[in-house]
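Peer 1: Quick one, what's the 3D model for this:
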Amino acid sequence: MTVTEARKSQQMPLLTLTAMVVGSMVGAGVFSLPRNFAQATGVFGAIIAWTIAGVGMLMLAFVFQTLAVRKPELDAGVYAYAKAGFGEFPGFFSAFGYWASACVGNVSYWVLIKSTLGTVIPGLGEGNTVLAVAISAVGVWAFHYMITRGVKEAAAINRIVTIAKLVPILTFVVILAVTLKAGVFADNFWGGTEPSAGALFEQVRSTMLVTVFVFLGVEGASVYSRYARKRSDVGRATVLGFLSVLALFASVTLLSYGAAGKDDLSGLRQPSMMGVLESVVGTWGSVFIGVGLIVSVLGAYLAWTLMAAEVLFVAAKDDDMPRFLKRENHQGVPIAALVMTSTLITLVLAVTVFSDDAFTFTLKLCSSLSLIPYLLAAGYALRIGVRGETYEHDRGARGKEVAIAALAVLYTAFLIFAAGIEFLLLSFIVYAPGTVLFVMARREQGRRVFSAGELALFVLAVVLAVLGVIGLATGLIVI
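Peer 2: The predicted structure follows:
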C-alpha cells in the first residue's frame, strides 16, 4: 500500500467524523446537570442558558477551527495562540491555566465516582470524606503508575468508554421523554420565583460555569480535520456534532424538570441523573446510570491525565516551561510532567475535604481556570482578523471570521463576569504560584525574568491571589 493509499484508508466520512466530535465532548459533567441546573434556575432560565452557551461555545469551536487553518505552524496547543498574540507571559499563564484546569477537572471525576459509590458505601459520603479522598488518592497514583508503564492509547478501552457514556444518557432521555409529567414541568417553568428580568438574569448567570464544564474540550473538534475525506466535512461535522451534544445536554436538563419538583432535584446527591431516573423507574435506573458513569469517567480520567501531562511537556519543549518537564522515561512517557499532574490532582483532592459541595466546587474552579486560555485564544483570532493577517488571498472570509471571533471574545468575557469574583480569586491562588515555573524557564535561558509589562501582570496576579487567600481565611469565600 502506498502512502497515499494509506492516508485514504484512514479518512473518515461525515457521519464517522461527527461521531468523533460527539465522543470528544460528552464527558462526566452531563451526569450532574439535573441538580446543578435545578439549584440555579427553572425551565425558562435553562432554555436561555443553553441557548447562550450553545451560541458561545459554537463560536469558540469555530475560532479554534479557524486558527488551526490560519496558523497551522502554531501546533503546540491552545496556549500557543495566547503566546503568539499577547506575549510569552500571557502564553505561559494560558498553558499553566489549561493544565491546572485539566487537573481540577480530573478531581471532579474522583469526587463523582466516590459520590456514586457512596450510595452503597456510606463512609464515602458525597465524595469528599477523608475515606473518599484517601481512596481517590490511591487511585490517582495507581493510574499514574499504569501510565508510566506506557499505557497511552487503547482503542478497545475507548470504544467501551464511548458506549458506556452514551447508552445510559440516551436511555435516560428516552425514558424521561415518555414519562414526562406536564404539570410538574409547568410548575418548574419559572424556577420558583416571581417572573422578572433581574431574577432571570441572575438565574442564567449562575448556570454559566456549569455549561462551560460540560463543553470543555470543544477545541478538540478541530483536531480531527486531517481525517476528513473532504475539507468541507470538517465544518459540517463540527456543527452537526456540536448541535447533537447541545441537544443531548439540553434534553437531560429540561426533561428532568418533568420528573420531579425543582426543590427535589436540587436536593439530589451527585451524580443527580441517578436520582432522577430512580424516581421514575426504581432502583435499577440508579444502578444503570452509576455503572455507566464509573466506566465512562475512568476512561475519561486516563485520557485527560495524559492530555494534562502533554500540555506541560510540549510547553517545555518550546522553552515556555523549565527543562526538567521535558524528561521522559524509557516508555516515552513525559514522566516529570506526569508527576506534577498527579501531585496537583492529589492536592486539590485534599482540599475537597473542606468543601460543602465538592463536586460543584471542582466543577466551577475547573471552568474558571479554563476561561483565560479560551479568552486569549479568541482574542488572538479577533486580532489577526482585524489586522487582515493571513487574509491576503481570502478576503471574502474575513468579515465572517472577525464576527465569529468577536462573539467568542464577548462570550468568554461574559463567562469571567458570570463566574464572579469568588472563583476569579480562587483561580489566581493557583495561577500566581505557578509563575515559579516561568521564572525557572527564563533563568535557564539566561534571560531577564520579567519585562516591565510582565512584571505588572505578575504583581496583579499576586494581589488577586492574596485577596483570595484572605477571602478564604475570613470566610468571605466559601468552598
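Peer 1: From here on, just use CA atoms for contacts and neighbour counts.
Peer 2: Will do.
Peer 1: Is Arg70 in contact with Thr390, as I believe?
Peer 2: Yes: using C-alpha atoms under 8 Å, Arg70 makes contact with Thr390 at a distance of 6.3 Å.
Peer 1: compare with the first, here's sequence two:
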Amino acid sequence: MTATPTAQKLSLFALTAMVVGSMVGSGIFSLPRTFGIATGPFGAILAWCIAGGGMYTMARVFQTLAERKPDLDAGVYAYAKAGFGDYPGFLSALGYWTGSCIGNVSYWVLIKSTLGAFFPVFGDGNTVTAIIVASIGIWLFHFMILRGVQQAAAINTIVTIAKIVPILIFIVILAFAFKADLFRTNFWGGEGMPDKGLFDQIRATMLVTVFVFLGIEGASVYSRYAKERSHVGIATIMGFAVVTSLMVLVTMLPYAVLPRAEIADARQPSMATVLEAVVGHWGAVFVSIGLLVSVLGAYLAWSLICAEVLSAAGRTRDMPRVFGTENANKVPAAALWLTNIVVQLFVISTYWSRDAFALMLNLTSVMNLIPFFLVAAYGLLLVKRGETYEKSPGARRRDLIFTGIAVVYTLFLIYAAGMKYLLLSAILYAPGTVLYFWARLQQKARIFTSIDWVIFIAAVIGAAVGIHGLATGYITI
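Peer 2: Okay, the predicted model is just below:
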C-alpha cells in the first residue's frame, strides 16, 4: 500500500521527540545506583567520555548514512544488509528486534517494581500480580497502536515533554543541594567501597550506557515517515545532545549529596531514593510518577520501532512477507502482533528470574551490539570505497574518522559485555534463523552462501554452549 503525500509524515520536532522518547526510558532512572556500584565521580567522568564519545560517532554514522543512502529505510537493518548480504542483514534485524522486545519487558518489570515500593503485591516486578497487570498493559498499547502510527507518534511527543520535566526538576534540586566537600570525598572512589582497577570500573558501566543510549537510531528507523529526509540526521544529533546532557547530570549530581556507599545501596529506581534523601518522602513519590510516565512513553516509542523494523524486513522479503503487510490505518499489524506475543512470553518468563530487570537490561544491550557494529562497519565500508563521496573528498576524510572510531567502540562493547551474555544472545539468534529459512523458501532463493554457513554454524555452537551452561548452572540468570 502507498501512503498519500500528506499521510503519516512526521515533523523535525516529532522525529526528535522519537529519539528523546526512545532514549529516555527506564535506564536514566537507574543510573545513580548503577554507577554508584561501579565507580566514583572520576571513573564516571571517564566512562561518560568513552560512552558519549563512542555513541556520538554512532549518531554521526546514522546521520551520514541517512543523508548518503536516502533509499534505505529502517536503517539499522537495511544498512547491515546493504553492506554484508542477506543473512547478516537478517541477523541485524532479528537482533535489533529481539533486543527491543526484551527492552520493552524491562520497562514493565521496572514499572511494577516501582509500584512495589508502595504496593507490596507487585514485589520486584516479577510476581504473578505484576505479570497479570503488565500483560493487560501490553495489549492496551497494542490495540491503541493498531489505530494508527501518526496518532501514536503524536501521543509520544506529548509524553516525551511530560517525562522530561521531573528529570529537570531532579537536576535543579540536586544542583542547589550540591556539597563540594562530599563530592571531593567521593571523587576517587569514596569510603566503604571495594577497591577495583579503573579499567574494571569503567567496563562495569558499559552495558548500562549502551542500554540508556538505545533509541539514538529512533529517527533513522522511522526515516520513511520524515517530512524532509535531512530531518533524520538533525533529529538524531539533537536528541543525542539533549539526552546525553541529562544522563551525565543525573549520574554526577548524586555524588554531591550522598556518600557513594549509600548511592550504591539505593533501591531502584535510585533517582527516587536520592531525591528522597534530599527533600523527603515526596521526592520518592514525585520521581516514581515521573518514571511511570517516562517508561510508558518509552514503551510506546519502542513498540513502534519494534514493529517498524520487523515490517521493513518483511517488505523486502528478508522476513516472511506477512510481516510487511499493513492494516487500513497503515500500521504493520502482523509485525505488531508477533512483537507483542514475544514481549508477552518474556514477561511471563520473568517469574523465574532472580533479578529480572538487570537480566533484561543487559540482554537488551547485548542483542543490539551486533546490529550497531554492522551499521558502523557499513559506514566505514562506504567511506573506504568512496561511494557517494565523489564530490566531497573533505567529508570522506571526516567520516573515515567517525566511522573508524564507531567500529572500534562497538567492538570494545562486545568485549566488555562478556561471554555470558554473548552466549545468551546466541540462544536467541540461532533458533530465530527459522524465520530466515521461511522467507528464503517463499522466494525460492538460495538459503546460505559459504560465509553465511560459517556464521550460522557459529551461532548454533554458541547456542548449544549457552543452553549447556544454563542446564549445568555455569550460566545463571
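Peer 1: what's the TM-score for these two chains?
Peer 2: Comparison of the two superposed chains (TM-score structural alignment, normalised by the length of the second structure) gives a TM-score of 0.91, and 469 aligned residues with a C-alpha RMSD of 2.8 Å.
Peer 1: nearest residue to Val285 of the second structure other than its sequence neighbours?
Peer 2: Spatially, and ignoring its direct neighbours in sequence, Val285 of the second structure is nearest to Ala272 (7.3 Å; C-alpha to C-alpha, 6 or more residues apart in numbering).
Peer 1: hmm, I was thinking of Gly386 of the second structure
Peer 2: Closest to Gly386 of the second structure by C-alpha to C-alpha, 6+ apart is Arg396, at 7.3 Å.
Peer 1: The first structure: which residue goes with the one you found?
Peer 2: In the first structure, the residue matched to Arg396 of the second structure (TM-score structural alignment) is Arg398.
Peer 1: Next, count neighbours for that match.
Peer 2: 19 (other C-alpha atoms under 10 Å).
Peer 1: Then Arg33 of the second structure?
Peer 2: Close neighbours of Arg33 of the second structure, defined as other C-alpha under 10 Å, add up to 25.
Peer 1: From Pro320 of the second structure, how far out is it?
Peer 2: For Arg33 of the second structure, the distance to Pro320 of the second structure (C-alpha to C-alpha, to the nearest Å) stands at 42 Å.
Peer 1: just Thr251 of the second structure next, same as before
Peer 2: The value you get for Thr251 of the second structure to Pro320 of the second structure, if C-alpha to C-alpha is used, is 43 Å.
Peer 1: For the first structure, which helix extends over the most residues?
Peer 2: In the first structure, taking DSSP state H as the definition, the longest helix is helix 398-444.
Peer 1: Check which residues of the helix or strand containing Thr236 of the second structure are buried.
Peer 2: Using DSSP states H and E, Thr236 of the second structure maps to helix 230-252. When burial is assessed from 16 or more other C-alpha atoms under 10 Å, helix 230-252 of the second structure yields the following buried residues: 231-240, 243-244, 246-252.
Peer 1: contacting residues around the equivalent of Phe172 of the first structure over in the second structure?
Peer 2: Aligned by TM-score structural alignment, Phe172 of the first structure pairs with Phe170 of the second structure. Phe170 of the second structure makes contacts with Val250, Leu275, Val287, as judged by C-alpha atoms under 8 Å, 6 or more residues apart in numbering.
Peer 1: Also Gly125 of the second structure?
Peer 2: With contact taken as C-alpha under 8 Å, 6+ apart, Gly125 of the second structure is in contact with Trp108, Val109, Leu110, Ile111, Lys112, Ser113, Thr114, Gly116, Ile131, Ala356.
Peer 1: Does it belong to a helix, a strand or coil?
Peer 2: Classification of Gly125 of the second structure using DSSP: H, G, I helix; E, B strand; the rest coil returns coil.
Peer 1: so Arg147 of the second structure touches Pro332, yeah?
Peer 2: No: using C-alpha under 8 Å as the test, Arg147 of the second structure is too far from Pro332 to be in contact (10.8 Å).
Peer 1: What's the match for Phe90 of the second structure in the first structure?
Peer 2: Checking TM-score structural alignment: Phe90 of the second structure goes with Phe92.
Peer 1: Can you tell me, leaving aside adjacent residues, what's nearest to the residue lying farthest from the centre of the second structure?
Peer 2: What lies farthest from the middle of the second structure is Asp181; by C-alpha atoms, centre = their mean that is 35.6 Å. Leaving out its chain neighbours, the residue that sits closest to Asp181 of the second structure by C-alpha to C-alpha, 6+ apart is Ala256, at 7.9 Å.
Peer 1: The equivalent of that neighbour over in the first structure is in what secondary structure piece?
Peer 2: Using TM-score structural alignment as the criterion, the counterpart of Ala256 of the second structure in the first structure is Gly258. Of the helices and strands defined by DSSP H and E, none includes Gly258 of the first structure.
Peer 1: Hmm, Gly258 of the first structure is touching Val178, no?
Peer 2: No: using C-alpha under 8 Å as the test, Gly258 of the first structure is too far from Val178 to be in contact (10.3 Å).
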